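Participant: build me a model from this:
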Amino acid sequence: MQFPDELKPEINQIHSVRSDDKVIKTNSPELAKNNYGENFQLHLLEEYKIYVEMMDRNSARRGQINAFYTTLLSAILTLIFTSIEKSILPIDKLFLLLLSALLGIFLCFVWIININSYKQLSSLKFKVIHEMEKYLPYPCYAREWQILKEEKKNIQYWRLTQVEKYVPLILAVPYLFLLIYSLIQLFNRYFTKI
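Facilitator: Below is the predicted model:
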C-alpha cells in the first residue's frame, strides 16, 4: 500500500497498548494486540471513532483560523483607508500606514506559521489513523489515499495546504505596497529637505 510521503507509516514503530493500567511497549503490532486482551477490537474501534472526530474538529478549527485571519487582515485594510480618508485618528497618516503595514505583514507571517502547524498536526493524526486502521476490517483513509495516488494521472488534485498557503501571501501584497509607499514618503519627508 502506497501513501503520500508525509503520511507513510514508519517502519519498526513502537506500539503501545494499555493492559490493566499498564502501558505495554513493543515493536510488534500483533504482540501488542495479544497483550491487550479480549476487548482490544472494541476499545480500538471506540478510540478510532474519537480520533477521527478529533481529526474532523482539527480541520474545522483550521478553517475557522483561516476565516479569522482573512477577516482581520481585510478589516485592518478597511480601517486604514477609512481612518485616513476621514482623519479619525490623531496620528500622522504616514506613521499610521507604516504601523498598519508592519502589523499586516506580521499577521500574514503568523498565519503562515499556523497553516504549517495545522499541516503537521493533520499529517501526524493521519499517521495514527493509518496505524489504527491496520486492526480494523477496512482501512478507509488509507484506501482513499491509495485511490487518489492511482488516479493522480487523470485528475489534478491540490492539497488544501498547497492552496491555503498562498492566501496569506496574496493578502500580504497590499501591506507590502503600503510599507514601501510609507517608507518612501517618510524618507522624502525627512531626508530630502536637507
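
Participant: please count neighbours and contacts with C-alpha atoms only from this point.
Facilitator: Will do.

Participant: how about the contacts made by residue 165?
Facilitator: 112, 115 (CA atoms under 8 Å, 6 or more residues apart in numbering).

Participant: oh, that last question was meant for residue 44, not what I typed.
Facilitator: The contact partners of residue 44, taken as CA under 8 Å, 6+ apart, are residue 132.

Participant: so residue 158 is in which element?
Facilitator: Using DSSP states H and E, residue 158 maps to neither a helix nor a strand.

Participant: ignore the last one, residue 149
Facilitator: For residue 149, the host element (DSSP H and E) is helix 140-150.

Participant: secondary structure class of residue 12, three-state.
Facilitator: At residue 12 the chain is in coil, as set by DSSP: H, G, I helix; E, B strand; the rest coil.

Participant: picking up where we left off before, quick check: next helix or strand after the helix holding residue 149?
Facilitator: Moving toward the C-terminus from helix 140-150, the next helix or strand (DSSP H and E) is helix 160-164.

Participant: middle-most residue in the chain, spatially?
Facilitator: Nearest to the mean C-alpha position of the chain, counting by CA atoms, centre = their mean, stands residue 118 at 2.6 Å.

Participant: which element is the residue lying closest to that residue once chain neighbours are set aside on?
Facilitator: Leaving out its chain neighbours, the residue that sits closest to residue 118 by CA to CA, 6 or more residues apart in numbering is residue 62, at 6.7 Å. Element membership of residue 62, judged by DSSP H and E, is helix 40-86.

Participant: another one to check against the first:
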Amino acid sequence: MANQSGIDDRNKLESNLKSDYSNEVYHTSIMEQYKLYAEILDQHHNRFMNTIKFFISIQFIFLSGFLIIIKKEVVMGIFGIIMLLLSGIFICAIWLMISKSHYKLTTAKHETLEEMETYLPLKPFFHEWHEKLKSGNNYINMRTVLFALPVVMSIIYISLAMVAIYG
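Facilitator: Next up, the predicted model:
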C-alpha cells in the first residue's frame, strides 16, 4: 500500500504489512522475533562480559610488571619502563574503544526492542529504562563505569611508571 509519496505504510522496523499475514501468524511471529532478539541481546552482554574479563586479566599482568620493577626484583631501564607504560595505555585505549562500540550497539539493540514492544501488550524494556532507572537518583549508567575503568587504569600506570623511574 503505497501512499502518494511512494512510501508504504510500514514503519522502519516492519518488513511486511500486517495484512500479509493471518492475525494469529502475525502476532506469533512478532512474539517469536521479540524473544529471539532479547536472547541475542543477552548473548551480546555475555560476550562483552568475557571481553571485560580478558582486559582485566591483562591489567593484572601489567600491574604485576610494574610492581616487580618497583620492588627492584627486575632491573629495567627508563626505556623499558616507558615501553611498559605505553603498552599498558595502548591496551587501555583499545579497551575503551571496544567499550564504546559495545555501548553503542547495546543502545541500538535496546531501542530496537523498545520499537518491537509497540506491537506487544507489555513494554518491559521501555518501562525498566524510562520509568524505573531514569527516575532513580542512585542509578549509575554502566557507560560511566565502562568508560572510566580504562582511564583509571591508565592513570594508575602513569603513577606506577613515575614511582618506578623516580622512586
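
Participant: residue in structure 2 matching the residue nearest to residue 118 of structure 1?
Facilitator: Under the alignment (TM-score structural alignment), residue 62 of structure 1 maps onto residue 48 of structure 2.

Participant: what's the neighbour count on its match?
Facilitator: Residue 48 of structure 2 has 16 neighbouring residues, counting by other CA atoms under 10 Å.

Participant: how much space between it and residue 151 of structure 2?
Facilitator: Remark: distance between residue 48 of structure 2 and residue 151 of structure 2 (CA to CA, to the nearest Å) = 18 Å.

Participant: residue 27 of structure 2 too?
Facilitator: Separation of residue 27 of structure 2 from residue 151 of structure 2 (CA to CA): 46 Å.

Participant: same check, this time on residue 134 of structure 2
Facilitator: 25 Å.

Participant: for stretch 181-188 of structure 1, list every residue counted as buried.
Facilitator: Within stretch 181-188 of structure 1, the residues scored as buried using 16 or more other CA atoms under 10 Å are 181, 182, 183.

Participant: same question, stretch 151-165 of structure 2
Facilitator: 151, 153, 154, 156, 157, 158, 160, 161, 162, 164, 165.

Participant: with stretch 52-71 of structure 2 instead?
Facilitator: 52, 55, 56, 59, 62, 63, 66, 67, 69, 70.

Participant: want to try CSV for these, with distance to residue 36 of structure 2 as columns?
Facilitator: As requested, those are exported to CSV (distance: CA to CA, whole Å):
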residue, distance to residue 36 of structure 2
52, 24
55, 29
56, 30
59, 35
62, 40
63, 41
66, 45
67, 47
69, 50
70, 51
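
Participant: pick out the most distant pair among the residues you listed.
Facilitator: Maximum pairwise distance among those (CA to CA): 26.7 Å, between 52 and 70.

Participant: picking that back up, would you confirm that the match of residue 62 of structure 1 contacts residue 102?
Facilitator: Yes: here residue 48 of structure 2 reaches residue 102: they are 7.3 Å apart, a contact under CA atoms under 8 Å.

Participant: what sits against residue 51 of structure 2?
Facilitator: With CA under 8 Å, 6+ apart as the criterion, no residue contacts residue 51 of structure 2.

Participant: same deal with residue 139 of structure 1?
Facilitator: Applying CA under 8 Å, 6+ apart, we find residue 139 of structure 1 in contact with 130, 133.

Participant: related to what we said a few turns ago, now do the match of residue 62 of structure 1 against residue 113 of structure 2, distance only.
Facilitator: Taking CA to CA as the measure, residue 48 of structure 2 falls 19 Å from residue 113 of structure 2.
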